[in-house]
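Novice: next come a sequence and a model predicted from it.
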Amino acid sequence: MTTTAPRGGTPDSAFHGVSSVFLGGPFMGLVDSESGRMPDRDCQPFTVLIEHFERQGLHVYNAHRREAWGAEVMPPDQCTALDQEEIEKADVFVAIPGIPPSPGTHIEMGWASAFGKPIVLLLEEGRDEDYGFLVRGLRAVATVEYVRCTDIATALPEVDAAIRRALERLRTAA
């Protein structure tokens, strides 16, 4: 997935009743062994999303930023417990599942589903077959919206619309 610079303009107003989002995606598999951090090209989709959500007044939980893009990795027991806690606190869960699949992100998707969180998954356009059946079928057991895109920055309006649809579906079901 590529990322271009976000377009200017006024961001959408905050989502009703939503104050936080957990943003997940591939992490440790992207950390460069020589530099000890994720390459800028791999950080960029997360940075674009974090900045987008924060411009809307949302608190963003994100392990990538929290752990300095790989430079300050927490021990497994600590980061696992913290990720689960932050997913439980978050109002919405947004993730890039990854190709190849990110095992950690898939666990986080399971937690978000178990906690009954509205979920938005960002999938690479034209690559549905590269995602596991449980990713593609998660909406059968959870409130999930999918955004298929090739560029995160140009898909931000679609991401916002997907969050609103997921929230509406959750509210309607309640």
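Specialist: It's in.
Novice: only C-alpha atoms for contact and neighbour calcs from this point on.
Specialist: Noted.
Novice: what about the strands in the protein?
Specialist: 20-24, 59-61, 92-95, 119-124, 144-149 (DSSP state E).
Novice: in TSV: those, plus mean neighbour count and distance to Pro45.
Specialist: Converted to TSV, the strands of the chain look like this (neighbours: other Cα atoms under 10 Å; distance: least, Cα to Cα, whole Å):
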stretch	mean neighbour count	distance to Pro45
strand 20-24	24	11
strand 59-61	20	14
strand 92-95	24	11
strand 119-124	24	11
strand 144-149	21	12
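Novice: among those, which comes closest to Ala155?
Specialist: strand 144-149 (6.4 Å; Cα to Cα).
Novice: and the angle from that closest one to strand 119-124?
Specialist: 20 degrees (axes from the mean of the first three to the mean of the last three Cα atoms, to 10 degrees).
Novice: pasting the second one now:
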Amino acid sequence: MKKIFLGGPIQYGFGEKGKFDENLKNIILQTINFLEKSNCIVYSAHLVENFEKNIDTKTYYNISKRDYNWMLNCDVYIAILSSNNKNSIIRSDGTFIEIGWAYALNKPIILIMDDGVLENASDLLKCMVDEKKIIVIQINQLFSNILSLIKDI
């Protein structure tokens, strides 16, 4: 059974009306459902925190510690980097910290992104992709590709 740490925007996943982006939420929930049905264990702050509804601001240290322990225990780190209406990645400071942890710990990293978004990403992220340190899957091809990648890891 593969252990997957699934990351993605939480704090900046909220729109102007204070509601979590429905498209992003659906992608996250569909990905978790798909991975769990494929006999993977999924570590997800989105689920544990109920998309930030169950956060006590006094526990940020515990959240960071929990997430780092998930990283130590996972087989694969997957990040959903959805785009905003400007075709840029929705800001997610925590996700990029997790990418750094995964990279430093030599964990396989898979990014799930909208088509064309990588072109607007940071040069460091593009370099990691070019050097094959990170695998990118387009959101519209997610379910046809992700299982074969995880099985090969």
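Specialist: Ah, there it is. Here the structure is a predicted model, which means the values were calculated and not measured.
Novice: what's the burial count for the residue nearest to Ala166 of structure 1 when sequence neighbours are not counted?
Specialist: Once flanking residues are discounted, Ala166 of structure 1 sits nearest to Pro118: 5.5 Å by Cα to Cα, 6 or more residues apart in numbering. Residues near Pro118 of structure 1, counting by other Cα atoms under 10 Å, number 27.
Novice: give the contact list for the counterpart of Pro118 of structure 1 in structure 2.
Specialist: Pro118 of structure 1 maps onto Pro108 of structure 2 when the alignment is built from TM-score structural alignment. Each residue near Pro108 of structure 2 by Cα atoms under 8 Å, 6 or more residues apart in numbering is listed here: Asp75, Val76, Tyr77, Ala102, Lys133, Ile134, Ile153.
Novice: now Pro108 of structure 2: how far from Leu29 of structure 2?
Specialist: The spacing between Pro108 of structure 2 and Leu29 of structure 2, counted by Cα to Cα, to the nearest Å, is 21 Å.
Novice: next, the buried residues of stretch 111-118 of structure 1.
Specialist: Judged by neighbour count (16 or more other Cα atoms under 10 Å), stretch 111-118 of structure 1 contains these buried residues: Trp111, Ala112, Ser113, Gly116, Lys117, Pro118.
Novice: and the end-to-end length of it?
Specialist: 11 Å.
Novice: same check, this time on stretch 26-41 of structure 1
Specialist: Stretch 26-41 of structure 1: ends 13 Å apart by Cα to Cα.
Novice: what residues of it count as buried?
Specialist: So for stretch 26-41 of structure 1, counting by 16+ other Cα under 10 Å, buried means Pro26, Phe27, Met28, Leu30, Val31, Gly36, Arg37, Met38.
Novice: need the residues you listed in a markdown table (columns: distance to Arg169 of structure 1).
Specialist: Shown next, in a markdown table, are those (distance: Cα to Cα, whole Å):
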| residue | distance to Arg169 of structure 1 |
| --- | --- |
| Pro26 | 27 |
| Phe27 | 30 |
| Met28 | 33 |
| Leu30 | 34 |
| Val31 | 36 |
| Gly36 | 41 |
| Arg37 | 38 |
| Met38 | 35 |
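Novice: ok, so of those, who is nearest Glu129 of structure 1?
Specialist: Of the buried residues of stretch 26-41 of structure 1, the one sitting nearest to Glu129 of structure 1 (Cα to Cα) turns out to be Pro26, at 18.3 Å.
Novice: tell me the counterpart of the closest one in structure 2.
Specialist: Checking TM-score structural alignment: Pro26 of structure 1 goes with Pro9.
Novice: thought its match was touching Leu81?
Specialist: Yes: proximity of Pro9 of structure 2 to Leu81 meets the contact threshold set by Cα atoms under 8 Å, at 7.3 Å.
Novice: distance of the most far-flung residue of structure 1 relative to its centre relative to Val73 of structure 1?
Specialist: Computed with Cα atoms, centre = their mean, the residue of structure 1 farthest from its C-alpha average is Glu34, at 26.2 Å. To Val73 of structure 1, Glu34 of structure 1 is 15 Å away according to Cα to Cα.
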